[in-house]
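Undergrad: Have a look; sequence and predicted model below, questions after that.
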Amino acid sequence: MGAHRTARPARPDGEAPRLSVGFILARHFTLNAFANFVDVLRLAADEGDRSRPIRCEWSVLSDTMNPVASSSGVVVQPTERLGDPGKFDYVVVVGGLIGGSLDLSPACLRYLQQAAAAKVPLVGVCTGAFILHRAGLMDGYRCCVSWFHHTDFLEQFDGLQPVSDRIFIVDRDRLTCPGGASAAHLAAFLVERHIGKAPATKSLHIMMINGAEVGEAPQPSPILELDTGDQFVRKALLLVQQNLDAPISVGQIAEHLGIGKRRLERHFASALGSSPRSAFMDMRLSLARHMIENTDKSFAAIAVECGFSDSSHFSRMFRRRFASTPSDFRRARQPFGGSA
């Protein structure tokens, strides 16, 4: 990947940076994702905690140099105008809120297209993957998005199949991650690739993030109440979560994971002491319970969203699992008691 880069001036100590990153921040970008990514670079760039940009360098790019407000309201001042994208090893687009914030200026879009033409790898962080797709720069590439935005992605990009059961994906010269802690892990992957494993590990340890994760590691999810370190089981649970309204078979899940059905069943038995079918039913019922407690949606709507064939089937399975009907559960737990 180094062939495209233009020469960079040496540092005062004589060492040229081995990793150079340019950031483009979307309006209402996710501050946490940006901070995690750039802090890994900062901590890997120097010895100790001196933060001098020696082994890494980074710039926040802009066509106007106007401050950019994050989704939390904290403002970041760009440090460099758009120029030659070939000076960077990677150009990183940090997205944020779904909506108008995904629209970059024409100048920034041209810059990304120039970077792609120059074979500079492009990185989409958080909804940065959405921005790269809108710019026509992800055709034929796999793309990693948050499980939380999986449905949003499908609605906006018909025909594309995003991956939302991993923390990041590296597909040739496109790298994508869903934000949060995954941004730190993707940055650490780049640090290890260009500088070495020790600086990458040091950065994560200082940030109190447990060891570097590989891209195949599953995304965490608050709806997964079944605790297991088995990656096949976690990926299967995430896949089910993303398709709760249209349940898929154990065989289809095994095929998606690249293993046999019997092997997947053995993983579930070892990790959870249950069959995949039983674990999937627990997930659907847990989500239904969450919706009863926290929304005023009708039981019929909840049944559909959680993948039950009809309200009576939903009510029967809910009562078997929680020893209460959905209506009794709502009356006992939810102050405003939604309608059924």
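TA: Cool, got the structure.

Undergrad: CA atoms for contacts and neighbours, from now on please.
TA: OK.

Undergrad: mind checking how far S62 is from I195?
TA: Applying Cα to Cα, to the nearest Å, the value for S62 to I195 is 27 Å.

Undergrad: The helix of greatest length in the chain - contacts with which helices or strands?
TA: Using DSSP state H to define each element, the chain has its longest helix at helix 276-294. Applying 3 or more Cα pairs under 8 Å, 6 or more residues apart in numbering; DSSP states H and E, one finds that helix 276-294 makes contact with helix 231-241, helix 261-272, helix 299-305, helix 311-322, helix 326-333.

Undergrad: The structure to be compared is supplied as follows:
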Amino acid sequence: MTTNLKPITPAATVRLKIGFVLARSFTLSAFALFIDTLRLASDELDKSGRVRADWQVLGNTRHLIASSCGVQVAPTSGLVDPGQFDYIVIVGGLLKNEHPIDDETVAFLKKAAAKKVPLIGLCTGTFILAEAGLMAGHVVCVSWLHYQAFRERFPDLKVRSDRLFNLDRTRGSCAGGSSAADMAAHIVRLHISREAERNALEVLQIDRARSHLHVQPRKPLAIESNDPRLNAALIIMEQNTENTISIPELAASVGLSRRQLERLFMEKAKMSPAHVYRKFRLERAKRLLTQTDASLIEIALDVGFESAGHFSRMFAKTFGQSPRELRATLSK
């Protein structure tokens, strides 16, 4: 169904034009931070004029679109020619929604891709792009919270959860939350100016925008560190307890040699990376023991141990009881 919505006409000096596609149950905070960074960069102070930027919420009906918190947003434009936009941002939300956007909107995104319009998945908007087959050949950035779900649904795509956002040629992806403002600020800086970016951030009470290299603020195992390389390594460990990677591979993924990574862990975490990685694997094993009926050997193999015996010894050493004893206490 098409709509007769007429988009607001921007000023002739517009340097950046972005269209937003909102999924059903989209994340309001990510959308608001992105679009408000754009709004405040477009004009002086908080005047909000469409002077240097323009934005539209795109939809093929006049129906309000409900966010995950219940607040509803109305489209401001129909599914017009995607070639008029510098970017199209797909704002995702709750993953339990099996049909976050309709077929006509999917076709619109494919048309945009064919015209080489950069597409950005915001929050779980990356799932929508991947489902439409539009992320093949691109690196995907997702929140640590959604990493496992993404890997299970799209095992052939390259995904990482240790960065805030990523711009990979004609595709972009963002972990969501406050990092939406960081990604929007980066785009403003590229297309408008550093002064426009600074104005937006100051009005939003943000000291400075974080770069695409910034590590997601996740602290697995409650290990405190201000070293981004160690924090990134911890997130990668946490997300790879099933398909384990070697310590040299882990080191390379954060730009270090194995020896440098080991020194870093001993200095900051007081444990070797192998020891920390084993703790992650055993924590996953503990969850599987308490939440599934899988056998000990199945769990041992799942978390990277070669035998149930070795797994049981390491588990008892870490938690003070064997896997069988843990299950026995739960059945009482």
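TA: On my side now, so go ahead. Worth saying up front: this structure is predicted, and the values here are computed from it rather than measured.

Undergrad: before we move on, the earlier item: ok, S62 and I195 of structure 1, which is more surrounded?
TA: More crowded of S62 of structure 1 and I195, by other Cα atoms under 10 Å: S62, with 23 against 19.

Undergrad: and S246 of structure 2, what pairs with it in structure 1?
TA: Matched by TM-score structural alignment, S246 of structure 2 corresponds to S249 in structure 1.

Undergrad: Tell me the spacing between that match and S309 of structure 1.
TA: Taking Cα to Cα, one finds S249 of structure 1 at 15 Å from S309 of structure 1.

Undergrad: for structure 2, what spans make up the helices?
TA: Counting by DSSP H, the helices of structure 2 are 28-42, 103-114, 125-131, 147-153, 179-191, 194-203, 228-239, 247-253, 258-268, 273-291, 296-302, 308-319, 323-330.

Undergrad: Quick check: which of those is nearest to V51 of structure 2?
TA: The closest of the helices of structure 2 to V51 of structure 2 is helix 28-42. By Cα to Cα, the value is 5.4 Å.

Undergrad: The closest one vs structure 1, average offset?
TA: In the superposition with structure 1, the average deviation recorded for helix 28-42 of structure 2 is 1.5 Å (mean Cα distance after the TM-score superposition for structure 1).

Undergrad: Against which helices or strands is that helix packed?
TA: Using 3+ Cα pairs under 8 Å, 6+ apart, helix 28-42 of structure 2 is in contact with strand 53-58, helix 179-191, helix 194-203.

Undergrad: could the helices of structure 2 be laid out in CSV, adding mean neighbour count and distance to P82 of structure 2?
TA: Below are those laid out as CSV (neighbours: other Cα atoms under 10 Å; distance: least, Cα to Cα, whole Å):
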stretch, mean neighbour count, distance to P82 of structure 2
helix 28-42, 23, 18
helix 103-114, 16, 5
helix 125-131, 23, 15
helix 147-153, 15, 27
helix 179-191, 22, 18
helix 194-203, 19, 25
helix 228-239, 22, 36
helix 247-253, 16, 36
helix 258-268, 16, 46
helix 273-291, 18, 44
helix 296-302, 18, 45
helix 308-319, 16, 54
helix 323-330, 13, 56
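
Undergrad: Could you provide those helices in CSV, with additional columns for distance to D86 of structure 2?
TA: Output for these, formatted as CSV (distance: least, Cα to Cα, whole Å):
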stretch, distance to D86 of structure 2
helix 28-42, 13
helix 103-114, 10
helix 125-131, 17
helix 147-153, 27
helix 179-191, 9
helix 194-203, 17
helix 228-239, 31
helix 247-253, 32
helix 258-268, 40
helix 273-291, 42
helix 296-302, 44
helix 308-319, 53
helix 323-330, 55
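
Undergrad: so which of those helices comes closest to G19 of structure 2?
TA: Smallest distance to G19 of structure 2 across the helices of structure 2 (Cα to Cα): 10.0 Å, for helix 28-42.

Undergrad: for stretch 87-103 of structure 2, which positions count as buried?
TA: Neighbour counts over stretch 87-103 of structure 2 (16 or more other Cα atoms under 10 Å) mark 87-95, 100-101 as buried.

Undergrad: which residues touch that stretch?
TA: Stretch 87-103 of structure 2 has contacts (Cα atoms under 8 Å, 6 or more residues apart in numbering) with 17-27, 30-31, 67-68, 82, 117-128.

Undergrad: filter these to the buried ones?
TA: For those, buried by 16+ other Cα under 10 Å: 17-27, 30-31, 67-68, 82, 117-128.

Undergrad: Excluding chain neighbours, what is closest to whatever residue of structure 1 lines up with S179 of structure 2?
TA: Under the alignment defined by TM-score structural alignment, S179 of structure 2 is paired with S182 of structure 1. Distance criterion Cα to Cα, 6 or more residues apart in numbering; nearest residue to S182 of structure 1, sequence neighbours excluded, is I167 at 5.4 Å.

Undergrad: ok, now how distant is the residue mapped onto the one you found from structure 2 from A181 of structure 2?
TA: Following TM-score structural alignment, the counterpart assigned to I167 of structure 1 within structure 2 is L164. To A181 of structure 2, L164 of structure 2 is 10 Å away according to Cα to Cα.

Undergrad: same question, R169 of structure 2
TA: To A181 of structure 2, R169 of structure 2 is 20 Å away according to Cα to Cα.

Undergrad: Surely V254 of structure 2 is in contact with N231?
TA: No - counting by Cα atoms under 8 Å, V254 of structure 2 stays clear of N231, with 9.6 Å between them.

Undergrad: So what's the residue count around the counterpart of V74 of structure 1 in structure 2?
TA: Aligned counterpart of V74 of structure 1 in structure 2: V71 (TM-score structural alignment). Residues lying near V71 of structure 2 (other Cα under 10 Å) number 13.
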